[in-house]
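Visitor: Here's my sequence, what's the structure:
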Amino acid sequence: MSASYPPARRVAMVSEHASPLAALGGPDAGGQNVYVAQLAGRLARRGYDVVVYTRRDDPRLAEQVTAPDGYRVVHVPAGPPAPVPKDELPPCIPAFGEFLADRWAAEPPDVVHAHFWMSGWAALAGAKGLGVPVVQTYHALGTVKRRHQGAADTSPPERVAIETAVGRAADLILATCQDEVAELVAMGLPRDRITVVPCGVDPDRFAPVADARRSAAAPRRLLAVGRLVPRKGFDRAIRALAGVPDAELLIAGGPEPALMAAEPEAERLRAIAEEHGVDDRVTLLGGVSPARMPQLMSSADLVLSLPHYEPFGIVPVEAMACRAPVLATAVGGQLDTVMHGVTGVLVPPDGDHDLSGTIRRLLDAPDLLARYGEQGRRRVLDHFTWDHVADGVTRAYSAVSSVPSLSGAVR
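Guide: Coordinates of the predicted model:
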């Protein structure tokens, strides 16, 4: 039976640097782009009138484009029509807000959903005086980034102050996990205006691939996936491999393979592998297309997700959707997604834990790994599909606006 959805309601999404139409893989094109595209598409197919406002970063872009899923994308003329690193975008935000104010004065949306702190800054300026509620999703927090990166943090110095002001002014904040809720409350933001709606995955695309498993004689396969940056913990996986004989480690992420030789983090990881005598068992795959990722994940005996910190962490959810067992650090959203002893294993983010020993014990228990994989897939279907995300977001919209909810009140 097909679902019955409400008549169209006007939803404005603001995603200043992360266009839902952007090709993934660039330095500022990743999870937020996917989130906005998937959510906008789900809402449009349910009958909502969705417009996504993103910055024009190419003079050839049309002012407005209709995406295949039915939502519209407006390219806002704010700053130069050229790529600008997101940490250098604050001077462009006042013009972005003025554009929204002009557009919405003529035809105000029923609700505004801002993605990232600068989008919230622009959205609040655009909605000022209109009585239009603003819902904020941060996707990442400056306080967390500053704590973990210290002097290496390239965020604008005003980020945390503006991020906090945005949270105080927004009608509702959507956190992606319970750890983010704690961070937001520590910033002084009101708990009663924060609700959790996690990120999602497409379980039809990320699904087990039946013929992906290799022969029993092949080495046991460990897989790590993510951007090639130190905080992802790939170095820890390489060091652990030294204590896991007869296993290989594949690392998927970074630029395309032809450009990996010039990638500094790849060079660092190769040096660590050589130092620990495992360079013949570590393969840096470079960037892997989303189309290939389900087969790669399905081929793994164990997926390692070992970041030092992680706002949400979509890799464990994608792996579980492919029925792959997960070993993850107990940080951020991974505390919500990976159920310790049910869908995988959580380990401390510091280096004191005997990671090699944990990996060996898991690889020596194939029945346990199979059970983790089965339970992981079930958990994704029950909690982490994009339809679940759309349900949670529309409940949030309903709590602050006249936009009808699809499935009850915000919990």
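Visitor: hey, let's count contacts and neighbours off CA atoms from now on
Guide: Fine.
Visitor: Please list all residues in contact with residue 330.
Guide: 346-349 (CA atoms under 8 Å, 6 or more residues apart in numbering).
Visitor: In helices, which of these appear?
Guide: Among the contacts of residue 330, no member falls in helices (DSSP state H).
Visitor: Which strand or helix spans the nearest residue to residue 169 once chain neighbours are set aside?
Guide: Distances taken as CA to CA, 6 or more residues apart in numbering place residue 124 nearest to residue 169, at 7.7 Å, with adjacent residues excluded. If you go by DSSP states H and E, residue 124 is part of helix 117-127.
Visitor: Quick one: neighbours of the closest residue to residue 386 other than its chain neighbours, just the number.
Guide: Using CA to CA, 6+ apart and skipping residues adjacent in sequence, the residue nearest residue 386 is residue 200, 4.8 Å away. Applying other CA atoms under 10 Å, we find 24 residues neighbouring residue 200.
Visitor: Next, the second sequence, to be compared with the first:
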Amino acid sequence: MTGHLPSRPSPARVAMLSMHTSPLDTPGVGDAGGLNVYVAELAHRLGARGVEVDVFTRRRDADSAEITEVSDGYRVIQVAAGPVAPVAKEELPTLVPEFAAGILDGYGDREWDVLHGHYWLSGMAGMIMAERLRVPLVQTMHTMARVKNSNRADDHLTEPSVREHGEAEIVARAAILTANTPDEGEELSHHYGARDDQLAIVPPGVDLEIFHPCDQIQSRERHGIGQDAKIVLFVGRLQPLKAPDVLIDAVAELIKRRPELRETLKLVIIGSPSGPQSTWADALPEAIRDHGLDEQIIVRPHSPRPELFRWYCVADVVGVPSYNESFGLVALEAQACGRPVVATDVGGLRHAVRDGETGLLVAGHDPSRWADALEELIDDPARSRDLGRNGALHAARFSWDNTAAASLAAYARALH
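Guide: You can find the predicted model right below:
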């Protein structure tokens, strides 16, 4: 290896595992979301620093290339495990041994310095590989079963015990556990018994070249949107965890209070169904009709990030009503564009959004409280602009280059 300190060696080769979803997938489709962005951006930034990064994912499409060279030093490798077709995430645990064996048998001579698992399924495969290759496993959970179960609503599915047990085993055996925030580190300790010497705080980043401050007036002129419109934006997968229904009910409550807003208030929901409760999204159009808001609420499918940037630019406020987030990349993207955020006072959103400074945090999911927060910002454009300016400065601190640097430090600890 080259370019390392004697006490803290730097890895020359890293194997990243993203079994259930590929960094090549479009966020917002199926199981693709913030994890996909995280893996893709981190691998790209590590490759730019001279680290050779192999990202392994399960092969789901017979027509896609086995190996995709994404950028210097960074490639995505699709491994056969189970049918070459989509498989529900809850059925993937049985394919973990085959996935790990496919990597070891086909690419095990690469002599990686570090394994980096993303999500618990990849961590399970990483444990098999780490034992065989005698290299350290660094694990990023992204979400955790016990945390999700403790924050779920009554009608949300409970995360299965096989996942809880798997995550506990990963925590017991991983060399380093990276957490997005100190709060997530505390959750790893509280729910799974993680040791202090295992934990490394590695905040995610935001692509500041795509998401940056933009002029709302010019953006609306460019896209034919009236300057008097009051636009609330939701971006995310259409699933109970992300809770777009909370914003639907909040907008209905706000218009009920103030009927004059029916002419100007719009809620734009951008996303696609996802997960084992994907049919849950089928009820959203009916809820919109029941509220009589067909003209006020627009539901659009997922969008590539440059198009999301345009929607952030025309919005007045971005709502993130999730029941739990390890961080909340949507909140960070919105702030990078200079837009205030209303988010749930939970998990990583407490770090992504500074309450009263870059946006507002709402306790719980009572539509009346969410209507209060939206009304507060809609009625005070000057304050919204101040929050947006503060948000842009706040988001500028979170770059993927910083994430790569913190990840390299975590790898060095694992090697040491």
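Visitor: What's the match for the residue nearest to residue 169 of the first structure in the second structure?
Guide: Alignment note (TM-score structural alignment): residue 124 of the first structure maps to residue 127 of the second structure.
Visitor: Let me know whether that match touches residue 135 as I believe.
Guide: No. Residue 127 of the second structure lies out of contact with residue 135 (CA atoms under 8 Å); the separation is 9.9 Å.
Visitor: quick revisit: the match of residue 124 of the first structure: what's it in contact with?
Guide: Per CA under 8 Å, 6+ apart, neighbours of residue 127 of the second structure: 137, 170, 173-174.
Visitor: now the helices for the stretch 301-411 of the first structure?
Guide: Along the stretch 301-411 of the first structure, counting by DSSP state H, counting those that start in this stretch, helices occupy 315-321, 334-337, 355-363, 366-383, 386-400.
Visitor: Tabulate the ones you listed in TSV, adding columns for mean neighbour count and distance to residue 54 of the first structure.
Guide: Output for the helices of the stretch 301-411 of the first structure, formatted as TSV (neighbours: other CA atoms under 10 Å; distance: least, CA to CA, whole Å):
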stretch	mean neighbour count	distance to residue 54 of the first structure
helix 315-321	28	26
helix 334-337	22	29
helix 355-363	17	42
helix 366-383	19	29
helix 386-400	21	20
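Visitor: For residue 137 of the first structure, see how far away the equivalent of residue 56 of the second structure over in the first structure is.
Guide: Using TM-score structural alignment, the partner of residue 56 of the second structure in the first structure is residue 53. Per CA to CA, to the nearest Å, residue 53 of the first structure is found 15 Å from residue 137 of the first structure.
Visitor: neighbour count winner among the two?
Guide: residue 53 (27 against 23).
Visitor: Could you verify that that one is part of a strand?
Guide: Yes. Under DSSP: H, G, I helix; E, B strand; the rest coil, residue 53 of the first structure falls within a strand.
Visitor: wait, what's in contact with it?
Guide: Shown in contact with residue 53 of the first structure (CA under 8 Å, 6+ apart): 12-16, 73-76.
Visitor: Out of those, which end up buried?
Guide: The neighbour-count criterion (16 or more other CA atoms under 10 Å) marks 12-16, 73-76 among the contacts of residue 53 of the first structure as buried.
Visitor: Can you tell me which of those residues end up in helices?
Guide: Per DSSP H, those never map to helices.
Visitor: all strands of the stretch 51-200 of the second structure, in order?
Guide: Ranges of strands in the stretch 51-200 of the second structure, per DSSP state E, counting those that start in this stretch, are 52-58, 67-71, 74-79, 114-118, 137-140, 176-179, 199-201.
Visitor: Let me know which of those is tucked in deepest.
Guide: Of the strands of the stretch 51-200 of the second structure, the one with the most neighbours on average (mean count of other CA atoms under 10 Å) is strand 137-140, at a mean of 28.
Visitor: corresponding residues in the first structure for it?
Guide: Taking TM-score structural alignment, strand 137-140 of the second structure hits residues 134-137 over in the first structure.
Visitor: possible to save the strands of the stretch 51-200 of the second structure as a markdown table with distance to residue 284 of the second structure?
Guide: Below are these laid out as a markdown table (distance: least, CA to CA, whole Å):
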| stretch | distance to residue 284 of the second structure |
| --- | --- |
| strand 52-58 | 32 |
| strand 67-71 | 37 |
| strand 74-79 | 35 |
| strand 114-118 | 31 |
| strand 137-140 | 32 |
| strand 176-179 | 33 |
| strand 199-201 | 37 |
